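**Q** Mind looking at a prediction? Sequence and model below.
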Amino acid sequence: MSFLNGTSLTPASFILNGIPGLEDVHLWISFPLCTMYSIAIIGNFGLMYLIYSDEALHRPMYVFLALLSFTDVLMCTSTLPNTLFILWFNLKEIDFKACLAQMFFVHTFTGMESGVLTLMALDRYVAICFPLRYATILTNSVIAKAGFVTFLRGVMLVIPSTFLTKHLPYCKGNVITHTYCDHMSVAKISCGNVRVNTIYGLVVALLIGGFDILCITISYTMILRAVVSLSSADARQKAFSTCTAHICAIVITCVPAFFTFFTFFTHRFGGHTIPSHIHIIMANLYLLMPPTMNPIVYGVKTRQVRESVIRFFLKGKDNSHNF
């Protein structure tokens, strides 16, 4: 086999097959993906710039929001440029090591996305349940350590799956039916035993997803109890309104994730009842929808962010008048 390195069963490169069955409309599919990616990049970089430049946003809640935006940019950039090259120019070949690197970054940043949403839920819990101690509990040092631990968790849990995938024997070919390299899409073209890969992938998904969902659920249960105990309806509405954008961000992340995992398990264990192109499209939306929508949601639902945007444009208008 010419695609193998010498006598080993490690391919020199893989072929990412795009979206099988929809080759004739690859170009049309690329337009909404490119538009969403552009919105994600502009929106998240704009949000990070506002939080950095506006002192009114130098608070723990917005530091976590900046961390979410940073994660969103890295998460969608790990796959979308490569996907667009496939859809636009039919550039399907990817080096074996580059494929493993992409797989590592995809799973690391999706895990980090979930972790940052959990940190934001804990931030809202402290803000509502312990408002007088908010600034002393969530110091810059605590925020930095929490962000580092979240990143380290993703890295440490993804490294073993990357190592396992690297050492699999590949003698079924080198064509991956996907637009990017993810763990099971690469592993399933191996002729070796991938049971360990499958089990480990499920364990990691449960460890990250299950733990984060549990933490978010507990946080919002405590928040709801604290909000209900407030004396006035106005105070209850004001307290809970600070959580609206975060709840929307959780929904935006969880809904595509749910459908992605559902199509994956159905495709793998349910007799392929769902076409593979549906699974691939959902997997791309899972990585693209949250980065696209999160800046819009926080811009619309968060008063401080809206005011910061207004100040930014008014400042720009005033500076133009000075010339």
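**A** On my side now, so go ahead.

**Q** C-alpha only now, for contacts and for neighbours.
**A** Noted.

**Q** Any buried residues in the longest helix belonging to the chain, and which?
**A** Longest among the helix segments of the chain by residue count, using DSSP state H, is helix 96-129. By neighbour count on 16 or more other C-alpha atoms under 10 Å, the buried set for helix 96-129 is 96, 99-100, 102-129.

**Q** Strands of the stretch 101-250 of the chain, residue ranges please.
**A** 175-176 (DSSP state E, counting those that start in this stretch).

**Q** Against F265, how distant is H58?
**A** 42 Å (C-alpha to C-alpha, to the nearest Å).

**Q** From F96, how far off is P290?
**A** Using C-alpha to C-alpha, one gets 28 Å for the distance from P290 to F96.

**Q** picking up where we left off before, which strands and helices lie in contact with the longest helix of the chain?
**A** strand 13-16, helix 60-77, helix 134-137, helix 140-166, helix 211-228, helix 244-269 (3 or more C-alpha pairs under 8 Å, 6 or more residues apart in numbering; DSSP states H and E).

**Q** Provide a list of residues in contact with A146.
**A** Neighbour list for A146: L119 [criterion: C-alpha atoms under 8 Å, 6 or more residues apart in numbering].

**Q** take a look at this one as well, against the first:
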Amino acid sequence: MADSNTSEFTNPSTFILLGIPGLEWAHVWISIPFCAMYVITILGNITILFMVKTEPRLHEPMYYFLCMLAVTDLLLSTSTLPTILSNFWFNSREIEFSACLTQLYFVHCFSAIESGILVAMGLDRYVAICRPLRHSTILNNPLVAKIGLTMVLRGVVLVLPFPILASQWPYCRTNVISYTHCEHMDVVNLACTDIHVSRNYGLFVLFCGDTLDMFLISVSYILILRAVFKLPTKDARLKTFGTCTSHLCVILAFYTPNLFSSLTTRFGLNIPLHIYVLISNIYLLVPPMINPIIYGVRTKQIRARLLRLVTLKGT
């Protein structure tokens, strides 16, 4: 194992994941909240899926997009948490080269899909507030399905060059990754060749993904605010804009740590490694956990359905 850090190789059979460097002694303790968040993620998102499926009144575009978000959150968490917990609990640090590339693909693919779904949810809020009488006509079921499929295909195709390019580079320095799982820049930075193609394409994906999506969401909310301020009373404005608060909370929870991780990886900001790793894991662990909680607490229809379920079980 020690020789793998210094010997020259061009096609490593495995990578070594260090977890959280400098906090190895606390891995078991850190795994407790990580595991708890994973359990909450699974229970919360499955509950959302079950409620939307069994409640006819929730068969609307907003809740269809919420189901897409729930499925994506489950897949995003599952693509990383088993690897992280295996490392923390059993000191299982090795991951095969092909498995590492597969993991980095799924991490970025599901992140791109989730970003696209947030744009679709912003579109739904815009139509619901700015075109309320035509909402069901504009966002009919076939269009909702097409939007969802488009966002999935965009993520699948946009991220596909990541593992393809990473597999072409020679790795002759080290196979040790100072991270909890495989991500694009953490892997290609280990290559002993010019990786400007991977780096530039990563910036292209960042622009076509998160940056463009945030721009589109911002445009939708500018139009929403224009419509809200035209309402006659303050109560009407607050009530109308209140329907967007869940979406805004989810946006902040997803994009803030995601952009932090992307920018610090590429531009090497002077941040302690263990702090960087912990914060970078937030966007993989926290949004999937809190998204169903936010919508469960803030959405009256979901709250009412959940209360009925609890009441039925209690009788």
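**A** Nice, I can see it. All of these numbers come straight from a predicted model, not from anything done at the bench.

**Q** quick one on the thing from earlier: mean deviation of the longest helix of the first structure from the second structure?
**A** Aligned to the second structure and superposed, helix 96-129 of the first structure gives a mean residue distance of 0.5 Å (mean C-alpha distance after the TM-score superposition for the first structure).

**Q** what angle sits between that helix and helix 140-166?
**A** Orientation check (axes from the mean of the first three to the mean of the last three C-alpha atoms, to 10 degrees): helix 96-129 of the first structure against helix 140-166 gives 150 degrees.

**Q** how far does helix 96-129 of the first structure sit from the chain's center?
**A** Relative to its chain's centre, helix 96-129 of the first structure lies at 7 Å (C-alpha atoms, centre = their mean, to the nearest Å).

**Q** ditto for stretch 134-152 of the second structure
**A** Its chain's average C-alpha position is 21 Å from that of stretch 134-152 of the second structure, according to C-alpha atoms, centre = their mean.

**Q** which parts of that stretch are buried?
**A** Under 16+ other C-alpha under 10 Å, the buried positions of stretch 134-152 of the second structure are H135, L139, V144, I147, G148, M151, V152.

**Q** buried residues in stretch 203-213 of the first structure?
**A** V204, A205, I208, G209, D212, I213.

**Q** Could you export the residues you listed as JSON lines, including distance to L65 of the first structure?
**A** JSON lines is the format used below for those (distance: C-alpha to C-alpha, whole Å):
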{"residue": "V204", "distance to L65 of the first structure": "25"}
{"residue": "A205", "distance to L65 of the first structure": "23"}
{"residue": "I208", "distance to L65 of the first structure": "20"}
{"residue": "G209", "distance to L65 of the first structure": "20"}
{"residue": "D212", "distance to L65 of the first structure": "17"}
{"residue": "I213", "distance to L65 of the first structure": "18"}
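
**Q** out of these, which one sits closest to Y180 of the first structure?
**A** A205 (18.9 Å; C-alpha to C-alpha).

**Q** can you give me the end-to-end distance of stretch 13-25 of the second structure?
**A** 27 Å.

**Q** what does that stretch correspond to over in the first structure?
**A** The counterpart of stretch 13-25 of the second structure in the first structure, counting by TM-score structural alignment, spans residues 12-24.

**Q** Give me the contacts around that stretch.
**A** Stretch 12-24 of the first structure is contacted from outside by 3-5, 26, 83, 86-87, 92-96, 99, 174-181, 276-277, 280-281, using C-alpha under 8 Å, 6+ apart.

**Q** after superposition, how close is stretch 280-299 of the first structure to the second structure?
**A** Average distance, stretch 280-299 of the first structure versus aligned residues of the second structure after superposition (mean C-alpha distance after the TM-score superposition for the first structure): 0.9 Å.

**Q** buried sites along that stretch?
**A** Of the residues in stretch 280-299 of the first structure, 280-299 count as buried by neighbour count, 16+ other C-alpha under 10 Å.

**Q** Please flag which of the residues you listed sit within helices.
**A** 280-299.

**Q** For the most centrally placed residue in the first structure, which residues are in contact?
**A** Centroid-nearest residue in the first structure, with C-alpha atoms, centre = their mean: T110, separated by 4.1 Å. By C-alpha under 8 Å, 6+ apart, the contact set of T110 of the first structure is M75, L287.

**Q** now it: how far from L74 of the first structure?
**A** Distance from T110 of the first structure to L74 of the first structure, by C-alpha to C-alpha: 9 Å.

**Q** Could you do F269 of the first structure as well?
**A** 31 Å.

**Q** Of these two, which one has the most company?
**A** Neighbour count, other C-alpha atoms under 10 Å: between F269 of the first structure and L74, L74 has more, with 19 against 10.

**Q** who's in contact with the more buried one?
**A** L74 of the first structure makes contact with F109, according to C-alpha under 8 Å, 6+ apart.

**Q** go again using 10 Å as the cut-off
**A** Applying C-alpha atoms under 10 Å, 6 or more residues apart in numbering, one finds that L74 of the first structure lies in contact with I41, L68, F105, V106, T108, F109, T110, E113, P291.

**Q** quick one: which two of the residues you listed are the most distant?
**A** I41 and T108 (19.0 Å).

**Q** burial count for P160 of the first structure?
**A** The tally of other residues near P160 of the first structure (other C-alpha under 10 Å) stands at 15.
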